[in-house]
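Q: Need coordinates for the below:
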Amino acid sequence: MRIVVADDSVLLREGLQLLLAEAGHEVVAAVGDGPGLVAAALEHRPDLAVVDVRMPPSHTDEGLRAAVRVRREWPAARVLVLSQYVVASYADELLATGEGGVGYLLKDRVSEVAEFLDALATVQAGGTVLDPMVVRDLMGRRRDPLLALTPREREVLALMAQGRSNAAVADALVVSLAAVEKHTQRIFAKLGLAPDDDQAHRRVLAVLRYLRSGADPATGAPR
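A: Alright, predicted model coming up:
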């Protein structure tokens, strides 16, 4: 099997290449970011791409977004997504075609070599492989994406809904501006707000979603 590997961790990327080579597969490209994945997949047309979700620059869902783009431009692409955590944004879109050839596993599964290699074969053959934790989390988040937010992210979103700037949010929570910016990026990702939209537009959409949910204004928690 010809495989493209995409992961920003050099150690994991090298480890995957060794594991795959020992199993008789050929790694035709190994890249460390989303654009690199798109370019490698469309150039080499591999039998499978193994993709980490979180890659530079924001380390939220760049790999997942890149996988979606690959499938848009090459619908026959086979993609196995790996993640340390379940990242719901764009996962539905990746699975939406219903044509198979898609997998989403937590990275812990890589340590179970036989299971991981079986997953590769299933996805390459056009099947779908989903980690049970991924299924559970995606089903829960479909009901209300605000449930995916951490308590701190809800606090940030509640303050955003009050019309406060990032600097004002930072002052209110006694945290750095950089911390607030990271929280807002994670909020946008968890709510499935496309990074193609400008920052101000995503901010408005996030606040509208918050207001429509009837969230508790004191805590930002969905009612």
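
Q: From now on I want contacts and neighbour counts done on CA atoms only, so please keep to that.
A: Fine.

Q: tell me the strands in this structure, going along the chain?
A: 2-6, 26-31, 48-52, 79-83, 102-106, 128-130 (DSSP state E).

Q: Quick one: the ones you listed as TSV, columns for mean neighbour count and distance to A167 too.
A: Putting the strands of the chain into TSV (neighbours: other Cα atoms under 10 Å; distance: least, Cα to Cα, whole Å) gives the following:
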stretch	mean neighbour count	distance to A167
strand 2-6	24	35
strand 26-31	19	36
strand 48-52	28	32
strand 79-83	25	31
strand 102-106	25	35
strand 128-130	19	40
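
Q: Mind checking those for the one nearest to L159?
A: The closest approach between L159 and any of these, judged by Cα to Cα, belongs to strand 79-83 at 30.0 Å.

Q: just checking, what packs against that closest one?
A: strand 48-52, strand 102-106, helix 113-124 (3 or more Cα pairs under 8 Å, 6 or more residues apart in numbering; DSSP states H and E).

Q: let's see 6 Å
A: strand 48-52, strand 102-106 (3 or more Cα pairs under 6 Å, 6 or more residues apart in numbering; DSSP states H and E).

Q: Now do the contacts for the residue nearest to the spatial centre of the chain.
A: Nearest to the geometric centre of the chain sits D61, at 3.4 Å (Cα atoms, centre = their mean). Residues counted as contacts of D61 (Cα atoms under 6 Å, 6 or more residues apart in numbering) are V53, R54.

Q: give me that answer again for 10 Å
A: By Cα atoms under 10 Å, 6 or more residues apart in numbering, the contact list for D61 reads 34, 52-55, 67, 83, 87-91, 186, 189-190.

Q: Please identify which of the residues you listed is nearest to A179.
A: R186 (10.7 Å).

Q: isn't A178 right up against N166?
A: Yes - counting by Cα atoms under 10 Å, A178 touches N166, with 9.1 Å between them.

Q: out of the two, which sits in the busier spot?
A: N166 (20 against 12; other Cα atoms under 10 Å).

Q: start to end distance for stretch 50-63?
A: With Cα to Cα, to the nearest Å as the measure, the first residue of stretch 50-63 is 10 Å from its last.

Q: How far off centre is it?
A: Computed by Cα atoms, centre = their mean, to the nearest Å, the separation of stretch 50-63 from the middle of its chain amounts to 6 Å.

Q: cool, stretch 92-104 as well?
A: Distance, centroid of stretch 92-104 to centroid of chain: 13 Å (Cα atoms, centre = their mean).

Q: here's the other one to compare against:
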Amino acid sequence: MRIVVADDAVLLREGLVRLLAEDGHEVVAAVGDGPTLVEAVLRHRPDVSVVDVRMPPTHTDEGLRAAITARSQLPGAPMLVLSQYVEASYAADLLADGAGAVGYLLKDRVARVEEFLDGLARVARGATVLDPQVVAQLLTGRRRESALARLTAREREILALIAEGHSNAAIARRLVVSASAVEKHIGNVFTKLGLPPDDARHRRVLAVLAYLRA
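A: Down below sits the predicted model:
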């Protein structure tokens, strides 16, 4: 894959470049601030970009905002955002355009190389990938009056796995159920969340967005 890396920390940026190169990918640009990220994405049109949430000048959410800006100018541009801390609102902001092809992972996940590379590949293919710790926090903090209260325990479990970016087949293997059973549960989730028939991937993104916002 052709990849853009954006992180103002030189050591981490160069470490990512080396890791990706060793896995056979081409890093077409490695940048350290938001405006340069937007320029690099528009110029190179990479298969996916890896972006740190915090970049100059304030080191709050400039990386996230730059990723969103790049996607507004190049719709659907795949973005994998890395963060030091769990912040569900960041994931919701990324998903807001409903286009998918976004990921939000904690930086600790990079140390688990296979998990990181797998998540990166799924984002590049158009999936939505949320860090399991983000999903766990959402589950423990869920309010009873949430729209998700209408879902059964199994349906919530499947929605959480969708949020982590797993395919129907992967969910079926993990839960040791048939693919048809997973499809039925997902159909129930869409219905209960009031998501009308549409492109299947688009509805998955909207379901995850509802999950984040509830």
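
Q: Superpose the two chains and report the TM-score.
A: After superposition, the two chains reach a TM-score of 0.62 (TM-score structural alignment, normalised by the length of the second structure), with 143 aligned residues with a Cα RMSD of 1.8 Å.

Q: Can you check which of the helices and strands packed on strand 79-83 of the first structure gets nearest to R136 of the first structure?
A: Checked against Cα to Cα, the stretch from these lying closest is strand 102-106, at 12.4 Å.

Q: Relative to the second structure, what is the average displacement of that closest one?
A: Average distance, strand 102-106 of the first structure versus aligned residues of the second structure after superposition (mean Cα distance after the TM-score superposition for the first structure): 0.4 Å.

Q: so what does that strand touch, helix or strand wise?
A: Of the remaining helices and strands, those touching strand 102-106 of the first structure by 3 or more Cα pairs under 10 Å, 6 or more residues apart in numbering; DSSP states H and E are strand 48-52, helix 62-73, strand 79-83, helix 91-95, helix 113-124, strand 128-130, helix 132-143.

Q: hmm, 7 Å instead?
A: strand 79-83, strand 128-130 (3 or more Cα pairs under 7 Å, 6 or more residues apart in numbering; DSSP states H and E).

Q: will you turn those strands into CSV that also has distance to A23 of the first structure?
A: Output for these, formatted as CSV (distance: least, Cα to Cα, whole Å):
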stretch, distance to A23 of the first structure
strand 79-83, 17
strand 128-130, 19
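
Q: what's the closest of these to A6 of the first structure?
A: Between these, strand 79-83 lies closest to A6 of the first structure; by Cα to Cα that is 9.5 Å.

Q: gap between the closest one and the chain center?
A: Centre to centre, stretch against its chain (Cα atoms, centre = their mean), the figure for strand 79-83 of the first structure is 9 Å.

Q: Tell me who's in contact with the residue nearest to E181 of the first structure when sequence neighbours are not counted.
A: The shortest distance from E181 of the first structure to any residue other than its chain neighbours is 6.9 Å, reached at N166 (Cα to Cα, 6 or more residues apart in numbering). For N166 of the first structure, the contacting residues are L177, V180, E181, by Cα atoms under 7 Å, 6 or more residues apart in numbering.

Q: Can you give me the separation between N166 of the first structure and R152 of the first structure?
A: Applying Cα to Cα to N166 of the first structure and R152 of the first structure gives a distance of 14 Å.

Q: With A172 of the first structure instead?
A: 12 Å.

Q: Next: V68 of the first structure.
A: When Cα to Cα is the yardstick, V68 of the first structure and R152 of the first structure sit 29 Å from each other.

Q: Of these two, give the one with the bigger neighbour count.
A: Using other Cα under 10 Å as the criterion, V68 of the first structure and R152 rank with V68 on top: 22 against 14.

Q: So Q84 of the second structure sits against R109, correct?
A: No - counting by Cα atoms under 7 Å, Q84 of the second structure stays clear of R109, with 10.0 Å between them.

Q: With neighbour numbers in mind, choose between those two.
A: R109 (18 against 13).

Q: How about the contacts made by that one?
A: Counted by Cα under 7 Å, 6+ apart, R109 of the second structure has contacts E115, F116.

Q: Same question for V208 of the second structure.
A: Remark: with contacts taken as Cα under 7 Å, 6+ apart, V208 of the second structure is in contact with A163.

Q: Need the residues that contact stretch 21-34 of the second structure.
A: With contact meaning Cα under 7 Å, 6+ apart, stretch 21-34 of the second structure is reached by 1-8, 17, 37, 40, 55-56, 62-63, 66.

Q: P57 of the second structure versus V102 of the second structure, what's the distance?
A: 24 Å.

Q: contacting residues for the residue nearest to S83 of the second structure when sequence neighbours are not counted?
A: Nearest residue to S83 of the second structure in three dimensions, chain neighbours excluded: L106, at 4.9 Å (Cα to Cα, 6+ apart). Neighbouring residues of L106 of the second structure by Cα under 7 Å, 6+ apart: L82, S83, Q84, Y85, D131.

Q: you'd agree K107 of the second structure is up against L80?
A: No - using Cα under 7 Å, K107 of the second structure is not in contact with L80, being 11.0 Å away.

Q: residues contacting R213 of the second structure?
A: Applying Cα under 7 Å, 6+ apart, no residues contact R213 of the second structure.

Q: one more time with 8 Å
A: When contacts are counted by Cα atoms under 8 Å, 6 or more residues apart in numbering, R213 of the second structure touches A92.

Q: What distance do you get for it to G103 of the second structure?
A: From R213 of the second structure across to G103 of the second structure, the span is 16 Å (Cα to Cα).

Q: what's the answer for I158 of the second structure, then?
A: In terms of Cα to Cα, I158 of the second structure sits 18 Å off from G103 of the second structure.

Q: repeat for R45 of the second structure
A: Counting by Cα to Cα, the gap from R45 of the second structure to G103 of the second structure is 17 Å.

Q: buried residues in stretch 122-137 of the second structure?
A: R122, V123, A124, G126, A127, T128, V129, L130, D131, P132, V134, V135 (16 or more other Cα atoms under 10 Å).
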